[in-house]
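Participant: need coordinates for the below:
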Amino acid sequence: MRYIGQTHYQLEVCGLKRNLPVIQVGDDLWIASFVMLGDTQLVNVCAGALASKLAGYDFDFLVGPEAKAVPLLHALSTILGHRQYIVCRKSVKSYMQDPLVAEVESITTQGVQKLVLDGIDAARISGKRVAVVDDVVSTGGSIEAVEALMSKAGAEIVCKAAVLKEGSGYTGDLIYLQELPVFRR
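Facilitator: Sure, this is the predicted structure:
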């Protein structure tokens, strides 16, 4: 979408409307900043819609990156009757045992970041089927890092899902509820 100085973008997803601020993230790149954290209504409604789309898939665990996807993972787990979900953290924590690490580059963060899977969680999902879930997929960097961690852990990814697919940068298979444009001059 063409950037012409707009400060907000009106998003409608699952019948809910949110007025998202448009922020510059590159020399000629702006995004509508979508943050589910703290928006209980949005999280619950989107989780319900994603749960319906995931109903045809057989998986043992939901897995996603820290941090904005965590409330979505929690709500999805509750709806789907899963007792646990797995969070790939942004850094190695002192309590982790034999953590697995993957590097990630994201449109919303500067430089190379990492995602970390605790070895305890890696053992839990080894040989299991997983659904990878995120709030927004843009370039696919975060989801690809989660995929790398799942491969290292020996888990089989049966599907990938997000609330929003942002732009056309990610070309992999993805279940999503709505598209979100990126803005350029």
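Participant: when you work out contacts or count neighbours from here on, use the C-alpha atoms and nothing else.
Facilitator: Noted.
Participant: spatially central residue for this structure, please.
Facilitator: D134 (1.3 Å; CA atoms, centre = their mean).
Participant: what does the host helix or strand of that one contact?
Facilitator: Here D134, judged by DSSP states H and E, is contained in strand 129-137. If you take CA atoms under 8 Å, 6 or more residues apart in numbering as the criterion, strand 129-137 is touched by 34, 36, 58-65, 68-69, 72-73, 143, 146-147, 155-166, 170.
Participant: now stretch 25-36
Facilitator: So stretch 25-36 is contacted by 3, 8-9, 20-24, 42-43, 68-69, 71, 107-108, 135-136, 180-185 (CA under 8 Å, 6+ apart).
Participant: narrow the residues you listed to those that are buried.
Facilitator: Buried positions within the contacts of stretch 25-36, assessed by neighbour count (16 or more other CA atoms under 10 Å), are 9, 20-22, 42-43, 68-69, 71, 107, 135-136, 180-183.
Participant: to compare with the earlier structure, here is another sequence to fold:
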Amino acid sequence: MYYEMTIAGLKRQLPLCKITDDLYIGAFIMFSDVEITRACARELLKAAPEFDVIITAESKGIPLAYEMARQAGTNDYVVARKGAKLYMDNIITTDVNSITTDHVQTLCLGQKEADLMHGKRILIVDDVISTGESLRSLEALVRQVGGNIVCRMTVLAEGEAAERDDIIFLEKLPVFHADGTIK
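Facilitator: Next up is the predicted model:
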């Protein structure tokens, strides 16, 4: 089963994936899709306020954050890693329980990333916001390092996330019944 939608002017077929017996979601995968990544970055930047640094979680939002930084003419984007790395000093962490992951994960920043964001205008980006758990974790990291969140942006707002007034998104992504109909 697939759900077809137009995102940033491009048609895509999203495979429907089972979360529970009666809850399926459309899987939006930016990896390997340069065309959609470029188009989404361009459209999101049109709505973005002034910012200094982009942050995303180590996930499918990485190519989006990179492309937005590239198109904006800045080299400053940060990836909150899903575990401490050997090169990180003074590690800052927070936990996240995402709908698309079957266990609690830890997001980490090192001193280099903390210094880059301290006192700066931070733009949080992700490919999809659903429950908001990943977003809350990124917000916690930004607060811990003294960054100023100026905007939260995503390509797709899934389910009830589309009703939020604190995020900017390109399209609404419904959730689905087991038979593929929209809930």
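Participant: tell me the counterpart of the residue nearest to the centre of the first structure in the second structure.
Facilitator: The alignment partner of D134 of the first structure in the second structure, by TM-score structural alignment, is D126.
Participant: same check, this time on F183 of the first structure
Facilitator: Per TM-score structural alignment, F183 of the first structure is aligned with F176.
Participant: would you mind measuring from that match to Y24 of the second structure?
Facilitator: From F176 of the second structure across to Y24 of the second structure, the span is 5 Å (CA to CA, to the nearest Å).
Participant: and for E35 of the second structure?
Facilitator: Distance, E35 of the second structure to Y24 of the second structure, using CA to CA: 26 Å.
Participant: higher neighbour count, the two?
Facilitator: Neighbour count, other CA atoms under 10 Å: between E35 of the second structure and Y24, Y24 has more, with 22 against 11.
Participant: element containing the more buried one?
Facilitator: strand 23-26.
Participant: restricted to helices, list the contacts of strand 129-137 of the first structure.
Facilitator: Those of those mapping onto helices are L72, L73, I143, V146, E147, per DSSP state H.
Participant: residue in the second structure paired with the third one?
Facilitator: Aligned counterpart of I143 of the first structure in the second structure: L135 (TM-score structural alignment).
Participant: who are the contact partners of that match?
Facilitator: Going by CA under 8 Å, 6+ apart, L135 of the second structure touches I124, I129.
Participant: one step back: just the closest of the ones in helices among the contacts of strand 129-137 of the first structure to I120 of the first structure, please.
Facilitator: V146 (15.9 Å; CA to CA).
Participant: quick revisit: between the ones in helices among the contacts of strand 129-137 of the first structure, which is nearest L100 of the first structure?
Facilitator: The closest of these, once distances to L100 of the first structure are taken by CA to CA, is V146, at 10.6 Å.
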